[in-house]
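> Mind folding the following:
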Amino acid sequence: MGNRHDDTGTPRLSRRAFLGTTVAAGGITVLPVPPAVAQTPGAADSAPMPAAAGEPGRPGAPNAPVTLTVNGQRHQLALDVRTSLLDALRETLHLTGTKKGCDHGQCGACTVLLNGRRINACLTLAVMHQQDEITTIEGLERGGQLHPVQAAFIAHDGFQCGFCTPGQICSAVGMLREVADGVPSHASADLSGARTVSLQDLSEAEVRERMSGNLCRCSAYPNIVAAIRSAAGSQR
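Below is the predicted model of the structure:
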């Protein structure tokens, strides 16, 4: 079909002819760029990206002054308020003896002592412990002498790859204190506290139950239990 004419005799482009002309010309319609969007060449590369709110290490991150007492030393730090105690120890203070295993509180590799009590460092924030005494595996020895539990682990070969060992030792130190304080376990015959378990009669079943939160992928459990019972005997 060709062009049509209106009543005045002026040629009028038909719809089909218009579409054909548009396709032949490339079918591209160029729209003007709004002034607010228009950029000069290279502007996208040079323009700074807006800082994500609260992203660590970038402007706007919620850093705060934090004072931690670790192994008897006070440390003045500036930390993202969301930093776990584990990350503060490893990444900021470089106390890498405390290991990051599962980072979900399931393996016990990150166990440290908080005021003498064992905790998973991956499950708590550093800013929560500014008034506490934190002890890591590096702080157990005194005057160049190994802690009795450390010495027992060596004597009884209580480790293989060694990855879980710092957490095992810290947990064992805390656990022996619990026994000395008369804290029962699910393996204790008397849970009322009237008849407590002592370090002198700490059985294999008691050790296994009390240490069940610390996993050893190498399965060195028999030697770990023997080491802990030996250390308990030396602390009577």
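> use CA for all of it now, contacts and neighbours both
Fine.
> Show me the longest helix that occurs in the protein.
Taking DSSP state H as the criterion, the chain has its longest helix at helix 165-180.
> Next, the buried residues of the helix or strand following that helix.
Downstream of helix 165-180, the first helix or strand assigned by DSSP states H and E is helix 204-210. Buried residues in helix 204-210, counted by 16 or more other C-alpha atoms under 10 Å: 206-208, 210.
> which one of the residues you listed is nearest residue 119?
residue 210 (13.3 Å; C-alpha to C-alpha).
> My read is that the closest one contacts residue 175, right?
Yes. Applying C-alpha atoms under 8 Å, one finds residue 210 in contact with residue 175, separated by 6.9 Å.
> Next, the second sequence, to be compared with the first:
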Amino acid sequence: MLRVDSLCAYYGESIILKDINFTAETGKVTCLLGRNGVGKTTFLKSVMGLVKTPKGSVYLNNEDITQLPTYKRAQKGIGYVPQGRDIFPQLTVYENLILGLERSNYKKEFVEDEIFELFPVLKTMLKRKGGELSGGQQQQLAIARALVSEPEILLLDEPTEGIQPSIIQDIGRVIKKLKARGNVTMLIVEQYLEFVMDVADYFYVMDKGRIVLNGKVAEIDPKKIQEKIAI
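The predicted model follows:
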């Protein structure tokens, strides 16, 4: 679904990503772990075309999208939930969700019931403004809005950050439901190792802009991941 070859990214003169090679298999959940400041968010932004990448390539379904602008990448099927959620606080929950239809030029005029099956709490809050929701509810809204666009691959940047445990469990259940359906690939940046071990099929660990460990979650001792994250 997604392949990144020898990708480099810069902020000014600073090299943030150094020759990153990465794959996310179709229908699977791949998690990228690492301490704060090692380049995880920059990697997601690079995939979305929000950061300049003077070297390397990004492929979606074997198509080179490296030179495409962000909106074209979204149209190709990439959904993105950034760190901080970026919902519109003055719009209602329903209005936020409807914005997810923009990728298809509003060919559909309503939000599918499937979204409310995944996030039942949102159905009870459709008329409330996004800014009135709790942090966990806003995170659910941000993920739901991305799913409304029916992406082929969903990028989630630290979906559990600052979220209460019960909603972390709810988000985990949604991820596993989506994985069971097999119609959306997920790439998740995460620091909560227990969450990764619960939902992911594959993992990558990043440190100082490089991949230092990767493999199948089922075949790795979590302590080995923890050792890399703690360096």
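> List the TM-score for the superposed pair.
Comparison of the two superposed chains (TM-score structural alignment, normalised by the length of the second structure) gives a TM-score of 0.25, and 83 aligned residues with a C-alpha RMSD of 4.7 Å.
> My understanding was that residue 174 of the second structure contacts residue 118; is that so?
Yes. In this structure, residue 174 of the second structure is within contact of residue 118 by C-alpha under 8 Å, at 6.0 Å.
> At which residues are the strands of the second structure located?
Listed in chain order, the strands of the second structure (DSSP state E) span 2-11, 14-24, 29-33, 55-60, 63-64, 78-81, 153-157, 185-189, 202-207, 210-216.
> I'd like to check the angle between the longest one and strand 55-60, please.
Just to be clear, that refers to strand 14-24 of the second structure. 30 degrees (axes from the mean of the first three to the mean of the last three C-alpha atoms, to 10 degrees).
> And strand 14-24 of the second structure, what's buried?
16-24.
> With the last one instead?
Of the residues in strand 210-216 of the second structure, those scored as buried under the neighbour-count criterion (16+ other C-alpha under 10 Å) are 210-211, 214.
> Save these as JSON lines, and put in distance to residue 6 of the second structure too.
Listed next are these as JSON lines, based on distance: C-alpha to C-alpha, whole Å:
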{"residue": "210", "distance to residue 6 of the second structure": "10"}
{"residue": "211", "distance to residue 6 of the second structure": "11"}
{"residue": "214", "distance to residue 6 of the second structure": "16"}
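> which strands and helices sit next to the helix of greatest length in the second structure?
Looking across the second structure with DSSP H, the single longest helix is helix 165-181. For helix 165-181 of the second structure, the elements it packs on are helix 193-199, judged by 3 or more C-alpha pairs under 8 Å, 6 or more residues apart in numbering; DSSP states H and E.
> packing partners for the helix it packs on?
Using 3+ C-alpha pairs under 8 Å, 6+ apart: helix 193-199 of the second structure touches strand 29-33, helix 165-181, helix 222-229.
> Mind checking those for the one nearest to residue 98 of the second structure?
Smallest distance to residue 98 of the second structure across these (C-alpha to C-alpha): 19.9 Å, for helix 165-181.
> now the angle between strand 29-33 and that closest one, please.
Using the same axes, to 10 degrees: helix 165-181 of the second structure against strand 29-33 is 140 degrees.
> and the angle for helix 165-181 of the second structure with strand 185-189?
150 degrees.
> Which positions in helix 165-181 of the second structure come out as buried?
167-168, 171-172, 174-176, 178-179.
> Can you add distance to residue 224 of the second structure and give the strands of the second structure back as CSV?
Shown next, in CSV, are the strands of the second structure (distance: least, C-alpha to C-alpha, whole Å):
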stretch, distance to residue 224 of the second structure
strand 2-11, 24
strand 14-24, 19
strand 29-33, 12
strand 55-60, 29
strand 63-64, 34
strand 78-81, 28
strand 153-157, 23
strand 185-189, 18
strand 202-207, 10
strand 210-216, 9
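> and of those, who's closest to residue 140 of the second structure?
Of all those, strand 78-81 comes closest under C-alpha to C-alpha, at 10.2 Å.
> Which of the buried residues of helix 204-210 of the first structure sits closest to residue 74 of the first structure?
When the buried residues of helix 204-210 of the first structure are compared against residue 74 of the first structure (criterion: C-alpha to C-alpha), the nearest one is residue 210, at 31.2 Å.
> contacting residues for residue 5 of the second structure?
19-22, 56-58 (C-alpha atoms under 8 Å, 6 or more residues apart in numbering).
> Just give the closest residue to it, not the sequence neighbours.
Using C-alpha to C-alpha, 6 or more residues apart in numbering and skipping residues adjacent in sequence, the residue nearest residue 5 of the second structure is residue 21, 4.7 Å away.
> Hmm, residue 6 and the one you found touching each other?
Yes. Using C-alpha under 8 Å, residue 21 of the second structure is in contact with residue 6, at 5.4 Å.
> Please identify every residue contacting each of those two.
With C-alpha under 8 Å, 6+ apart, residue 21 of the second structure and residue 6 have no common neighbours.
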